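> Quick one: sequence and predicted model below, then my questions.
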Amino acid sequence: MMKPKSILFVTVVCGLFRLSTATAQQKDSLAIDLNTALEIALNENPTVKVADMEITKMQYAKKSAYGALLPEINLIGQYQRTIKKQTMYMDNGFGLGGDVNPEDFEPEELEIIEVLGKLMTPSGGDGNGGFQVGRWNMYTGGVNVSMPLVVPSLWKNIQMSEVDIQLAMEQARSSKINLVNQVTKSFYSFMLAHDSYLLFKQTYATDSINLENIKNKYEQGIAPEYDVITAEVRLKSLIPSILQAENMMKIAELQLKMLMGIDDDVPLKVVGTLSDYDEVMFDAIIPADTSLMSNSDLKKFDLQTNKVQKLYEMQKLQYAPSLVSSFQYTYISQNNDFKFSNYKWDPYSTIGVTLSIPIFNGGQRHHNLKQTEVQLSQLRYQRVDLERNLKLAVKNNIDLINKSVKQIMATQSSVEQAKKGYEITLKRYETGLGTIVELNAAALAVTNAELQYKNAIYDYLAAKADLEKVLGYKITPIDSKN
């Protein structure tokens, strides 16, 4: 006869399961399938948003590079206070002293020259005394305009900016491909955990009914007490598996919520089961073309190599001459006081071109060029290694898909056989021809076969998702290609 403690334990566990189910139903759950999960993730995941912003950022960088070819206009304003004035020296009164022919000038002009000569030579006429020039305050205001006419390195920099935009776009595409792969596998993991949880609960419910039947037979004297004890042990042994499956389901749900970019307090409800994919999974065929033409990692690597190539070409153009035009228009005022209303402003303007021919800069250009040449050689070897690893990944995923297909077919058959065997064993036990040990073994075989079948489906779907990630596009069903 079943002990009161055992009866109480089973009753409490059943009550907890019912309470957990009722509580979950009271909350508003978000019903999702794979397409819904992907749609939400692509709209809400921060990684995708950051990648899209990077494209906008690179577009502004390209406009900035084009701006370097346009005129640069600056308003300037400057004030200078003279601490000590400059001293100027002039020999023999502007150089006119001993070389002056009096017959060439009028008497009044000769007097002026004589006075100027004395002013220029205050120390006695030897020209070594000098005199101070300038005023204490100087103000400058105006506009400077410069524009590159021939600067080859700027043109190549624009080409590098265009490569940056293409690289940012490919990185955004790569982020979406990675996100789709992660969400897809996380959704399948959540579905696998959910199916396992439901399978254990269903097994628990079936075994509970069997336990009640065995108890009734024991009370009628048809079944021995050993059968009741064995059935109780079998029922209790399912509880850890149920709790573990429930915990795995919660972890998978949290992982999926994080990838989808939704709050943790929003409960998710899976639409369908892994068994639903059994009917459509074989509609998709492995493409014969595995040339990696759409692989995002390879495209990003080629764009990065192209960027380094542009850098190499730009470094070579640093040996080329450059021509820059300039224009300046300023007003200058020099005064000894701060009476601004009395200031006189004198205009000053220039226009010209500057030709710069690189000659020598310590060998920096040469060494930078050699460094970039080595980097290009490294990239060529790295691309060969990357392509080899990607081809290996394609082969491994295809092999895993083929292996999973065989496992699905084998486990599908074993599930049918296990269920049939369980029904036969149950009939034998009910008629007294079988034992409880045989019945438990048959029930365990059904559970294991179901788990293996669902795991095989998950392995197939995960391998297919990984193959799509490497190839860079979704493997479409046969019907959609017609």
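That came through, no problem. Nothing here was measured: the structure is a model prediction, and the numbers come from that model.
> going forward, measure contacts between C-alpha atoms and count neighbours the same way
Noted.
> Look at Ala393 and say how many residues are nearby.
By the criterion of other CA atoms under 10 Å, Ala393 has 16 neighbours.
> Same check on Ile285?
Look at Ile285: counted by other CA under 10 Å, it has 12 neighbours.
> how close does Lys84 sit to Gln132?
The spacing between Lys84 and Gln132, counted by CA to CA, to the nearest Å, is 9 Å.
> again with Thr372
Counting by CA to CA, the gap from Thr372 to Gln132 is 56 Å.
> Also Arg380?
Arg380 sits 69 Å away from Gln132, going by CA to CA.
> more neighbours, Thr372 and Gln132?
More crowded of Thr372 and Gln132, by other CA under 10 Å: Thr372, with 17 against 11.
> check which helix or strand covers that one.
helix 364-430 (DSSP states H and E).
> Run a quick neighbour tally on the nearest residue to Glu373 once chain neighbours are set aside.
In this structure, Glu373 finds its nearest non-sequential neighbour in Tyr312, 7.3 Å apart by CA to CA, 6 or more residues apart in numbering. For Tyr312, the count of nearby residues is 20 (other CA under 10 Å).
> One more: the one 10 residues further on?
By other CA under 10 Å, 18 other residues sit near Ser322.
> ok, now how distant is it from Asn181?
For Ser322, the distance to Asn181 - CA to CA - is 50 Å.
> cool, and Tyr79?
Using CA to CA, Tyr79 is found at 64 Å from Asn181.
> More neighbours: the two, which one.
With neighbours defined as other CA under 10 Å, Tyr79 and Asn181 compare such that Asn181 has more, 21 against 12.
> helix/strand/coil for the more buried one?
helix (DSSP: H, G, I helix; E, B strand; the rest coil).
> The nearest residue to it once chain neighbours are set aside - how many residues pack around it?
Distances taken as CA to CA, 6+ apart put Ala465 closest to Asn181, at 5.9 Å, once the chain neighbours are dropped. When neighbours are counted by other CA under 10 Å, Ala465 registers 22.
> ok, now Glu438?
Glu438: 15 neighbours (other CA under 10 Å).
> ok, now His366?
His366 has 15 neighbours, counted by other CA under 10 Å.
> let's bring in a second one:
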Amino acid sequence: MTFKLSIAFYFAATLILFAQSDQRTAMTLEECISLAIENNLDLKATKLTKETWDVNFKQNKNALLPNVNGSYNLGVANGRSIDPFTNGIVNQEFTFSNAALGLDVVAFNGFRLINRWKQVRLNLKSAEMEVEADKQSLILNVTLTYLRVLNAQDLVKLAESRLKTTQGQLDRLRSLYEEETGNPAEYHDLQGQMALDAANIIESKNVLETELINLNTLTNIEESITVAPLNIELDVEMYGYTAQDVFEQALQVFPTIKARDLSLEASEKAIAVARSHYVPEISLFANLNTNYSSAARLFNESGTSIVGTNDFVTINNQEYSIFTQQTNFTSDHIAYRDQFDNNLNSSIGVSVSVPIFNGFRAKNNVALEKIKREEAQTALAQIKLDLKQSIKQSYNAMLTAYERYKLLQNQVDAYNESFRINEIRFNNGVSNSVDYIISKNNMDNAQTNLANVNYEYALRVRILEYYRGNM
């Protein structure tokens, strides 16, 4: 009864897993890679960093252009204030306005702007290489995960094939058992083997589900996916490059190496930028200004008149008042545009700023940038060392997988023949169930190991090709 319940549970679990698989969308390797490049969050974050450097590059490039600024204001003044037209003190309400245009050009500052622009340009290129490195790494991870899914699928098929073989033998022994002509122990041994094979299928399917989840995570889509068969032959042929060949080529094409090289070049430009604070800064400037005041007036001659002077003369003891001729004027408002034209003034000149003492800020900045350069050199050396070690490890793992594949091929052939003989002997009642089960397990394990090492070799070759820039 317990055995029947276990088998029933297995078939129920298998139906559930198959139902889940049917709801998935089958995708090719190329489709998975395309989705991962489009949706992967880590790659998006790297791209945003690159876009930030792109904006910084444009900003520093535009800093080489002259600065042109204009200003304009309009207001009302009350009480005691200075008339912008006459610069005299007035105590009245008037409207004022002024406009200005200024030009400022850095003629020389120790090539600070140019070197900073070059520094940011190198950092931008480094960020672009980081994007490419993350992209290639993502492609590799998707490819490896895809191959692991295919491997898990093959292992599920192997496990199901084992179960089918065991089921056939169990059906044969059940007939003998029910007729009470067979060995009951052999029947129960096959029942136990049947349960073991069913458990192996569940475990294999669990591994497959885990790898599919990993692939789903890399592609970052809500829809559950499965994989389509890979249209390549997993033939195991000896890899045509040495570890040193792979390393030397990786130094030329590996994006992470290029990114670190560019960062080192950028640190050299940062030192030049810091040193520019030792030299004077020479700038050219030009300004154009004008203003308006509603208090400004234009006085025009409007005729003459005779007015008393409060003085007098005495003639023959008779006083006579003195009159004089006075020119009369009328006060007219000066138009806004006329005042802007009349009050126009300009200036042009050269400005020199000489660093005399700034608390050793320039010296300390240079020292800090030199430390950053050494950090960049150390980072480059470290990544080359790590790259060399990783290539050696992958190469050795590839060689090991290749040798194991050749050996396991012979083992599979031997155990297949052994199982064929033992199955015939068992069917004819010459051998017992123990010999049959041992022979079957040996064959199954050999086939599983061969399938694993086949994909292991393919994975290691893909990794080495990734280092060579072939993704």
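Received it, and whenever you're ready, just let me know what you need. Small disclaimer: the values here were computed from a predicted structure and weren't measured.
> that older thread, kindly provide the distance from the equivalent of the residue nearest to Asn181 of the first structure over in the second structure to Asp386 of the second structure.
Aligned by TM-score structural alignment, Ala465 of the first structure pairs with Arg462 of the second structure. Computed as CA to CA, the Arg462 of the second structure to Asp386 of the second structure distance reads 18 Å.
> ditto for Tyr72 of the second structure
61 Å.
> Ok, Phe360 of the second structure next?
For Phe360 of the second structure, the distance to Asp386 of the second structure equals 39 Å [CA to CA].
> The counterpart of Ala270 of the second structure in the first structure: neighbouring residues, count only.
Superposed on the first structure with TM-score structural alignment, Ala270 of the second structure falls opposite Leu311. Residues near Leu311 of the first structure, counting by other CA under 10 Å, number 19.
> what does Phe285 of the second structure give?
If we define neighbours as other CA under 10 Å, then Phe285 of the second structure has 17 of them.
> re the thing from before, could you verify my assumption that the residue nearest to Asn181 of the first structure touches Ser186?
No: judged on CA atoms under 8 Å, Ala465 of the first structure makes no contact with Ser186 at a distance of 10.8 Å.
> What strand or helix carries Arg135 of the first structure?
Arg135 of the first structure belongs to no helix or strand, assigned by DSSP H and E.
> no no, Ala31 of the first structure
Per DSSP H and E: strand 30-32 holds Ala31 of the first structure.
> Can you name the next helix or strand after that strand?
Following strand 30-32 of the first structure in sequence order, the next helix or strand is helix 34-44 (DSSP H and E).
> can you list contacts of that next one?
Defining contact as CA atoms under 8 Å, 6 or more residues apart in numbering, one finds that helix 34-44 of the first structure is touched by Val48, Lys49, Lys176, Leu179, Val180, Val183, Thr184, Phe187, Leu259, Met260, Gly261, Ile262.
> now swap in stretch 163-181 of the second structure and tell me
Gly182, Asn183, Pro184, Glu186, Tyr187, Leu190, Gln191, Gln193, Met194, Asp197, Ala198.
> Please, a PyMOL command that selects the buried ones among these?
The buried subset of the contacts of stretch 163-181 of the second structure, as determined by 16 or more other CA atoms under 10 Å, is captured in PyMOL by this line:
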select buried, resi 182+186+187+190+191+193+194+197+198
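> now the helices: where do they sit in the second structure?
Using DSSP state H, the helices found in the second structure span residues 2-22, 29-39, 41-62, 112-178, 184-219, 243-253, 255-275, 336-342, 361-427, 433-467.
> Let me see the contact set for the match of Ala270 of the second structure.
Leu311 of the first structure touches Lys156, Asn157, Met160, Thr372, counting by CA under 8 Å, 6+ apart.
> Look up how far Gln171 of the first structure lies from the third one.
Yep, that's Met160 of the first structure we're talking about. The gap separating Met160 of the first structure from Gln171 of the first structure is 16 Å, by CA to CA.
> what do you get for the second one?
As judged by CA to CA, Asn157 of the first structure and Gln171 of the first structure stand 21 Å apart.
> Neighbours of Gly429 of the second structure, how many?
12.
> Can you find the partner of it in the first structure?
In the first structure, Gly429 of the second structure lands on Gly432 (TM-score structural alignment).
> From Lys217 of the first structure, how far off is its match?
11 Å.
> what's the answer for Asn92 of the first structure, then?
With CA to CA as the criterion, Asn92 of the first structure and Lys217 of the first structure are 142 Å apart.
> Just the buried ones among the contacts of helix 34-44 of the first structure, please.
Val48, Lys176, Leu179, Val180, Val183, Thr184, Phe187, Leu259, Met260, Gly261.
> can you tell me which residue in the second structure aligns to the fourth one?
With TM-score structural alignment as the criterion, Val180 of the first structure lines up with Ile139 in the second structure.
> and the closest residue to its match other than its chain neighbours, how many neighbours?
Computed as CA to CA, 6+ apart, the closest residue to Ile139 of the second structure that is not its neighbour in sequence is Ile33, at 5.9 Å. Neighbour count for Ile33 of the second structure, taken as other CA under 10 Å: 23.
> what's near enough to touch the aligned partner of Ala228 of the second structure in the first structure?
Matched by TM-score structural alignment, Ala228 of the second structure corresponds to Val270 in the first structure. The contact partners of Val270 of the first structure, taken as CA under 8 Å, 6+ apart, are Ala31, Ile32, Asp33, Met191, His194.
> Glu375 of the second structure: how many residues sit nearby?
14.
> Mind telling me what Glu160 of the second structure corresponds to in the first structure?
Match for Glu160 of the second structure (TM-score structural alignment): Lys201.
> List the members of the contacts of Leu311 of the first structure that persist in the second structure.
Mapping the contacts of Leu311 of the first structure onto the second structure (both residues aligned by TM-score structural alignment, their matches' CA atoms under 8 Å) leaves Lys156, Asn157, Met160, Thr372 still in contact.
> The second structure: which residue goes with the first one?
Lys156 of the first structure is assigned Asn115 in the second structure as its aligned equivalent, the criterion being TM-score structural alignment.
> So its match versus Asn109 of the second structure, what's the distance?
11 Å.
> for Ser204 of the second structure, same thing?
69 Å.
> Met238 of the second structure now?
For Met238 of the second structure, the distance to Asn109 of the second structure equals 61 Å [CA to CA].
> which one of the two has more residues nearby?
Shown here are Met238 of the second structure and Asn109; by other CA under 10 Å, Asn109 has more neighbours (19 against 12).
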